[in-house]
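**Q** Sequence plus the predicted model coming up.
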Amino acid sequence: MPTIAIILGGIKLKLVTVEEHYDTDRNIKEFNQYSEVKNNNPRQDQLRPDLVDFSNKVAYMDKYGIDFQVISDAGNSPQVLPDQYAVDGAHAQNETLAENISKYPDRFAGLATLPANTPDEAAKELDYAVTKLGLKGGIISGSVNGQFLDDPKFEPIFAAADKLGTTLYLHPGVISNDQKAMLYDSKAYNALGATMMAGAMWGWHMEQGIQMLRIITSGIMEKYPHFKIASGHWGEFVPMFPERIDGFSPIITDLPLKFSDYYKRQVYLSPSGMFTAPQMQLVLTEMGADHIMWSEDFPYVQSGNEVRQFLEQADITDAQREAIAHGTAETVFDLK
């Protein structure tokens, strides 16, 4: 992996970002044709060149000093297609991702799209993607047709990830219409306001925090201690509450460890372009730099020089900076 030489206190800081995204023309066409979930980004057509063309990604990385990206498809992915299209769609998406990575092996690694609503097929695809295509884990976006991942039907996915010792990235997804209507629609503001509140402003992240709470509380990490979870947006609210959750957990579970023990053992966090000092300090306090990675959420977020400058200028030690910039990601995604 090349190092872009930007000097910080005499140290050349290598920068790896881990929640960066791509798409394919085939998936865009199938999503528009078959998906019952609305496009969750109104700029999708505008962003197409940066999603589809990997040379655009490299040019952006070179311009702003990003050495390496871990790429995945999120949101408008084959995961949300009807089952009869999701399996083949996810497989095609992963084949294309691996082909693109092969052209730039020193700049990209990838995470597999999983047809999560067909868990046995998702487990097979994860195994194939990791063992045959060389991808570094899988990604699941939001709840799955309104179902949370603690449902026993999804256990094959966790069993496969555990056997492989790999990482699942839990990315936000579009929440259900029922959730949106109950929690976010209001006569006090317009429909666009409700959509934003239910999505990138708040709702996606709250639902994904609930996803994490349910996964750990249901005992999945007790049963499967060898897989890892990556979580963006500074942990989707969860790092604010581990002590509170620990206090109530004995009422609802008899797991041998506290919620926070599982969380701090198997979960790794990144900012997803939320370059904000208070959240960074909170997550550092709760998790430590060895559980923090860096991410921009490209191309949905394009922060330019801030991607590197925020981390370079952050009020942290050089050792923490190195871990967050590349060391943790290299461990979590086996980039060495």
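**A** That came through fine. Residues are numbered from 1 along each chain as shown.

**Q** Please count neighbours and contacts with C-alpha atoms only from this point.
**A** Fine.

**Q** How many residues are close by N27?
**A** Counted with other CA atoms under 10 Å, residues neighbouring N27 total 18.

**Q** Surely it and Q93 touch.
**A** Yes: using CA atoms under 8 Å, N27 and Q93 qualify as a contacting pair, with a distance of 7.2 Å.

**Q** any common contacting residues for these two?
**A** P78 (CA atoms under 8 Å, 6 or more residues apart in numbering).

**Q** Strands along the stretch 151-300 of the chain, start to end?
**A** Under the criterion DSSP state E, counting those that start in this stretch, strands of the stretch 151-300 of the chain are mapped to 167-171, 228-231, 267-269.

**Q** remind me, longest helix of the protein?
**A** helix 83-103 (DSSP state H).

**Q** Could you list every helix and strand in contact with the helix or strand just after that helix?
**A** Counting by DSSP states H and E, the next helix or strand C-terminal to helix 83-103 is strand 108-110. In terms of contacts (3 or more CA pairs under 8 Å, 6 or more residues apart in numbering; DSSP states H and E), strand 108-110 is packed against strand 68-72, helix 83-103.

**Q** Next, the buried residues of the last one.
**A** If you call a residue buried by 16 or more other CA atoms under 10 Å, then helix 83-103 has these buried ones: 85-87, 89-95, 97-98, 100-101.

**Q** Any chance of CSV for those, columns distance to M196?
**A** Shown next, in CSV, are these (distance: CA to CA, whole Å):
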residue, distance to M196
Y85, 28
A86, 27
V87, 30
G89, 28
A90, 27
H91, 31
A92, 31
Q93, 28
N94, 30
E95, 33
L97, 30
A98, 33
N100, 33
I101, 33
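
**Q** Check it against this one:
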Amino acid sequence: VFFAEGRAQIEVARMVNDAYADLIAKRPGRFLGFASIPMDDPDGALRELARVLDELRLQGVVLLSNIRGRALADPAYRPFFAECDRRKACVFVHPMIPAAAEPFGEYVLGPIVGFPFDTTLAVARLCYAGVFKELPNIRWLIAHAGGAIPYLLERLDSGWRDFAECRANIDEPPSTYLKRLYYDTVTFSPNNLRLLRDVVGTDHLAMGSDYPHLLGSIDKAISSIEGLDWDATEKERVFSGTALALLANLPARLAHVV
């Protein structure tokens, strides 16, 4: 969707979302979907948001960490996020190659380093811009364990304390808002998962696999959690409990598993 241009972007989004809805209708107990949104067209984005949530009954929307180089924190997107907030929608932020892509062109650094880098940048900008403060009802799910956000929490808070620009739009340290977000577990590193659990708790962690991306793995998604010294209740929360609490209509759909 994000590589299409103009009117084609709206058409591609509708095609993709209709395909998701058709698959879910055929196997309602096995599949769910996040909708693609034509963010280059503000009015079209709002129309498609209403359609996918009201008519197709998808579970939320997925956005890339930048839209053709434009930050998600750009004021142009605020009406869209305001509507997401009104609807208490789930917004899944997945990384994209950073806008300044040249440094990531060798050694496959785009997905290896660029993805978590751009996730970190997108979330930090959304936070400092006041989006998380002003629109607290959006259920944000951040891919790849939040990039470097958990590691940088204290540094982000220091920026808020030390620089007036970082306090202009938020009343509390960034960590206050960032701990309210949800994060998937696509890091597969026990040390990283322990840090994330210490920061946000397992009730804000949801298992992710990144499958079928080359860096993704269903086996690692499971084993990285099973191998942790967490009790069964915490592991079950990460495997399914957080998703049940986070995604709209999920418990009802699970009742129809075949």
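**A** Alright, I've got the coordinates. In this text, all values refer to a predicted model and were calculated from it rather than measured experimentally.

**Q** Kindly reformat the helices and strands packed on strand 108-110 of structure 1 as JSON lines and extend each row with distance to G146 of structure 1.
**A** Shown next, in JSON lines, are these (distance: least, CA to CA, whole Å):
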{"stretch": "strand 68-72", "distance to G146 of structure 1": "22"}
{"stretch": "helix 83-103", "distance to G146 of structure 1": "14"}
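
**Q** ok, now which ones touch A314 of structure 1?
**A** A277.

**Q** So what does it match up with in structure 2?
**A** By TM-score structural alignment, A314 of structure 1 lines up with L228 in structure 2.

**Q** looking at structure 1, where would I find the counterpart of stretch 139-157 of structure 2?
**A** Using TM-score structural alignment, stretch 139-157 of structure 2 corresponds to residues 228-246 of structure 1.

**Q** Identify all contacting residues around the matching stretch.
**A** By CA under 8 Å, 6+ apart, stretch 228-246 of structure 1 touches 19, 165-171, 205-206, 208-209, 212-213, 258-260, 266-274, 279-280, 282-283, 286, 332.

**Q** which parts of that stretch are buried?
**A** Neighbour-count burial for stretch 228-246 of structure 1 [16+ other CA under 10 Å]: 228-239, 242, 245.

**Q** So which of those belong to helices?
**A** 242, 245.

**Q** Looking at structure 1, name the residue matched to Y177 of structure 2.
**A** Residue correspondence to structure 1 (TM-score structural alignment): Y177 of structure 2 is matched to Y262.

**Q** Next, the contact list for that match, please.
**A** Y262 of structure 1 neighbours (CA under 8 Å, 6+ apart): 216, 221-222.

**Q** what about 7 Å?
**A** 216, 221 (CA atoms under 7 Å, 6 or more residues apart in numbering).

**Q** Only the buried subset of the contacts of stretch 228-246 of structure 1, as a ChimeraX command please.
**A** Burial among those is assessed by 16+ other CA under 10 Å; the matching ChimeraX selection reads:
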select :19,166,167,168,169,170,171,205,206,208,209,212,213,258,259,260,266,267,268,269,270,271,272,273,274,279,280,283,286,332
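
**Q** Sitting in helices, which of the contacts of stretch 228-246 of structure 1 do you find?
**A** Under the assignment DSSP H, the contacts of stretch 228-246 of structure 1 contribute 205-206, 208-209, 212-213, 259-260, 266, 279-280, 282-283, 286, 332 to helices.

**Q** On the three-state scheme, A116 of structure 1 is what?
**A** Three-state assignment for A116 of structure 1 (DSSP: H, G, I helix; E, B strand; the rest coil): coil.

**Q** what's the neighbour count on the equivalent of it over in structure 2?
**A** The alignment partner of A116 of structure 1 in structure 2, by TM-score structural alignment, is M39. A total of 24 residues lie near M39 of structure 2 under the criterion other CA under 10 Å.

**Q** With A325 of structure 1 instead?
**A** Burial of A325 of structure 1 is recorded as 25 neighbouring residues (other CA under 10 Å).

**Q** try the one 10 residues further on
**A** Applying other CA under 10 Å, we find 18 residues neighbouring L335 of structure 1.

**Q** Name the SS class of it, please.
**A** Per three-state DSSP, L335 of structure 1 ends up coil.

**Q** What distance do you get for it to I140 of structure 1?
**A** 21 Å (CA to CA, to the nearest Å).

**Q** cool, and T276 of structure 1?
**A** T276 of structure 1 is 25 Å from I140 of structure 1, where distance means CA to CA.

**Q** cool, and N56 of structure 1?
**A** Taking CA to CA, one finds N56 of structure 1 at 25 Å from I140 of structure 1.

**Q** Which one of these two is surrounded by more residues?
**A** Per other CA under 10 Å, whichever of N56 of structure 1 and I140 has more neighbours is I140, with 26 against 13.
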